[in-house]
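# Provide a 3D model corresponding to the input given below.
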Amino acid sequence: MNKHTDPDQTLLKMPSLRAVKSFVAAARYQNFTRAAEALCVTQAAISRQVRELESFLGTPLFNRAGRAVELTRAGSIFFDAAQLSFINIAQAADRIRMDFSNLSRRSLTLCCSPAFSALWMSHRLPSFFSANPDIDLNLVTTQNFLSMEPGVDPDVFITKLSRVRSGYVSLPLFHDVIYPICTPAYLDAHPEISTLNGLRQAVLLNLSPYGRSQVAEHVDWGVWLAIHHLDHKNRSQDGFHYFNANDYNMLIQMVLNSQGVALGWDHLVKPLIEAGRLVRPVQEEVILEETRHYLSYREDKADDETVNLFREWFLAQCDIFPIN
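Just a heads-up that it's a prediction; the model follows:
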């Protein structure tokens, strides 16, 4: 005997997806004719579908003024929700096509911080693509590795967490080495920053801990100077300003614009120093020997050729010999 299935009230309350699709196109282009062209249908079909949706919802979604249309308040509310839903569906479909299709191209999803992607990954990736032209890379950046959107399951994480989530194998990488950085021009204009006492009086561009609670430790100017037995708060009242931001990419750009001195994480800023764009005004540094960065890859893909190719390339970039 077949088990009776009760009506699904959520699905029954859903409007026609075809009607919603026509509505989203009309709202996006604010014109029924352009919406019809975008969906390869007639303008009459768009009008009919929008009328059907308005009838279903019991309220107008557009104010019509000649050929142009504009959203009503109800239309704006529905458009925000509908557009986001379609984006999520499209992205999920793309991920499924990439992960489960039988096409010859391969793909890999990598997750790391925005600073790591911009300052470490970006200028090294050409060598990976040159060696692996049949691999497409999907890069996801976040500061919140422990709470990501549902459905985002990266093949590889680069984090400072030895255990980013269950089901992943973690390989230790390098320690953090942290030292002051500025441009040659800024150092020429402020020669006093070549000493720690003089450095303390400079424009200090500081990486704020805000939004970085998942990092095991946070080194800002206060911590860095304290390790070298200096108090950053004991600055001259006539000294330069102190700037806080939790966007490291922004701080680096300010440094490159000769706007002050920031702390540089060696693995991120070393290429800029080697290129002569940045210098170390003092040679003092802090090495965090108790913590490391980690490459974590999905345990169920331990034998996946694409993951292994990326892992070996990445470790080689870090001058770490991969363990078979």
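# use CA for all of it now, contacts and neighbours both
Will do.
# roughly how far apart are the one residue sitting closest to the centre of the chain and F116?
Nearest residue to the geometric centre of the chain (CA atoms, centre = their mean): T141, 2.3 Å. Distance, T141 to F116, using CA to CA, to the nearest Å: 9 Å.
# before we move on, what about L71?
41 Å.
# Next: P126.
Distance from P126 to F116, by CA to CA: 16 Å.
# More neighbours: which of these two?
Higher neighbour count among P126 and F116: F116, with 18 against 12, using other CA atoms under 10 Å.
# Which helix or strand contains the nearest residue to that one once chain neighbours are set aside?
Spatial nearest neighbour of F116, chain neighbours left out: L268 (6.8 Å); criterion: CA to CA, 6 or more residues apart in numbering. Assessed by DSSP states H and E, L268 sits inside helix 266-274.
# For that helix, name the packing helices and strands.
Judged by 3 or more CA pairs under 8 Å, 6 or more residues apart in numbering; DSSP states H and E, helix 266-274 is in contact with strand 176-181.
# For the strand it packs on, which residues meet the burial criterion?
176, 178-181 (16 or more other CA atoms under 10 Å).
# Reformat those into JSON lines and put distance to M254 next to each item.
Listed next are the buried residues of strand 176-181 as JSON lines, based on distance: CA to CA, whole Å:
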{"residue": "D176", "distance to M254": "22"}
{"residue": "I178", "distance to M254": "18"}
{"residue": "Y179", "distance to M254": "16"}
{"residue": "P180", "distance to M254": "14"}
{"residue": "I181", "distance to M254": "11"}
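# Among those, which one lies nearest to D300?
D176 (29.5 Å; CA to CA).
# May I ask you to confirm that the closest one is in contact with L263?
No. Using CA atoms under 8 Å, D176 is not in contact with L263, being 11.7 Å away.
# One more, so I can put them side by side:
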Amino acid sequence: MKQGDPAVLARLPSLRALFIFDAAARHLNLVRAAEELGLTQGALSRQIKQLEDHLGAELFVRLPRGLDLTEAGDILRNHCLLAFRELRDGVSMISGVRTRQSLRIAAARSYATRILSHRVSSFVNRHPWIDLIVDGHRYLVDLARNESDAAIRVGDGRWSDVTGEKIEDDPLFPIASPDLIGQAGTTDVVALAEKAPLLHYMERPYWEVWTQRSNVAIKGHHRNVRFSETVMMIEAAEAGQGIAIARRSLVREALAMGRLVQLSPIEADDGIGYYFCATPEALRRETVRKFREWIFSLSAEDPQSD
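Model (predicted):
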């Protein structure tokens, strides 16, 4: 039976029913979904029950404090997302007017803070019809469940749920502020380590990686400061509180603007980097493609430019 067969079309739910389902699936809360749609909670519940009866499948599991999607509901939710985007794009093409679209990017907090927050104007200036949402996080959002349109993750690129594209090579090297260098009267890492604290990122052995690569020995040093966030460590270095090992991408702008100085030409690769991640379905969307093009162009740009 062909897709355009009247018998097939007759079994399709109404567009209104699917919009109502989509709101409930996004919120997983009947009260908030009803408020968005301008319905009472009772009316919303009846609409969902009618849709479930029409499809012959339960779409939600009713929980004490909300809803959860069943397997059938999860399938319908994903197809609704794709269908609504296709409809929106088609209407936009016909009308000749580009409609506003939102784009949610889940980004590692370090990348969101040190790079995206300093550069996002260049993206929205190029694509003013896109409302960009940057969600800084310390967890991996589920792209297959459309928790975000795309993500920038930090790691080795091996994730089971998605294939990542490495944005750029991102070696490690020692940094310090010009003020600290001036006070110490040297840019030598070993000499500086005798006069200032070593700043560490708690989750990765940056100093060990770099000293092994450079064959620089820093012994008998007992002034260490450890940070749970990379950004905190880098900002402490900018404030002259010590010397740190950092990734090039996160300090590129600070180096260009003179807030930090690279202390050694020797760089180390620890196999970790920032990756652009998106599902194949997401990459078919223009908003995601535009962001991907932009993010890969950043490393080639002057960090002081817009």
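# Just tell me the aligned range of the helix holding L268 of structure 1 in structure 2.
Per TM-score structural alignment, the counterpart of helix 266-274 of structure 1 in structure 2 is residues 248-256.
# Give me the contact list for the matching stretch.
Contacts of stretch 248-256 of structure 2 with the rest of the structure, by CA atoms under 8 Å, 6 or more residues apart in numbering, involve 110-111, 114-115, 170-173, 234, 260-262, 299, 303-304.
# Identify each buried residue in that stretch, please.
Buried residues in stretch 248-256 of structure 2 (16+ other CA under 10 Å): 248-255.
# now stretch 196-210 of structure 2
Those would be 196-201, 206-207, 209-210, for stretch 196-210 of structure 2 by 16+ other CA under 10 Å.
# and those residues, which of them are in helices?
Counting by DSSP state H, those place 206-207, 209-210 in helices.
# Let me see the contact set for A83 of structure 2.
Contacts of A83 of structure 2 (CA under 8 Å, 6+ apart): none.
# buried ones in the helix or strand hosting it?
Here A83 of structure 2 sits within helix 71-95, counting by DSSP H and E. Buried residues in helix 71-95 of structure 2, counted by 16+ other CA under 10 Å: 73-74, 76-77, 80, 89.
# ok, now stretch 164-176 of structure 1?
164, 168-171, 173-176.
# Show me the helices in the stretch 151-300 of structure 2, by range?
Ranges of helices within the stretch 151-300 of structure 2 are 178-184, 189-193, 206-214, 230-238, 248-256, 286-298, based on DSSP state H, counting those that start in this stretch.
# element containing L51 of structure 2, please.
Using DSSP H and E, L51 of structure 2 falls in helix 41-55.
# which residues are contacting the helix or strand just after that helix?
The C-terminal neighbour of helix 41-55 of structure 2 among helices and strands, as given by DSSP H and E, is strand 60-63. With contact meaning CA under 8 Å, 6+ apart, strand 60-63 of structure 2 is reached by 67-70, 73.
# Now restrict those to buried residues only.
For the contacts of strand 60-63 of structure 2, buried by 16+ other CA under 10 Å: 67-69, 73.
# Could you tell me which of these are located in helices?
Using DSSP H, the subset of these located in helices is G73.
# The helix holding L268 of structure 1 vs structure 2, average offset?
Averaged over the aligned pairs, helix 266-274 of structure 1 sits 0.6 Å from structure 2 after superposition, using mean CA distance after the TM-score superposition for structure 1.
# next one: stretch 309-317 of structure 1
Averaged out, stretch 309-317 of structure 1 is 1.4 Å away (mean CA distance after the TM-score superposition for structure 1).
# from the chain's centre, how far out does that stretch sit?
21 Å (CA atoms, centre = their mean, to the nearest Å).
# how about it, aligned to which bit of structure 2?
Under TM-score structural alignment, the match for stretch 309-317 of structure 1 is residues 290-298.
# Residues contacting the matching stretch, please?
Contact with stretch 290-298 of structure 2 is made by 123, 167-168, 276, as judged by CA under 8 Å, 6+ apart.
# again, only using 10 Å
103, 105, 115-116, 119-120, 122-124, 126-127, 130, 132, 150, 152, 165-168, 249, 276-278, 283, 286, 288 (CA atoms under 10 Å, 6 or more residues apart in numbering).
# What subset of those residues is buried?
For these, a burial check counting by 16+ other CA under 10 Å picks out 103, 105, 115-116, 119-120, 123, 130, 132, 150, 152, 165-168, 249, 276-278, 283, 288.
# Please enumerate the helices of the stretch 1-150 of structure 1.
9-12, 17-29, 32-39, 43-57, 73-100, 114-116, 125-131.
# compared with structure 2, how much does the shortest one deviate?
Once the two structures are superposed, the average separation between helix 114-116 of structure 1 and the matching residues of structure 2 is 0.6 Å (mean CA distance after the TM-score superposition for structure 1).
# How far off centre is that helix?
In terms of CA atoms, centre = their mean, the centre of helix 114-116 of structure 1 is set 7 Å apart from its chain centre.
# Show me what it is packed up against.
In this structure, helix 114-116 of structure 1 makes packing contacts with strand 135-141, helix 248-256, helix 266-274, judged by 3 or more CA pairs under 10 Å, 6 or more residues apart in numbering; DSSP states H and E.
# Make a markdown table out of the ones you listed and add distance to A90 of structure 1.
A markdown table is the format used below for these (distance: least, CA to CA, whole Å):
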| stretch | distance to A90 of structure 1 |
| --- | --- |
| strand 135-141 | 15 |
| helix 248-256 | 30 |
| helix 266-274 | 34 |
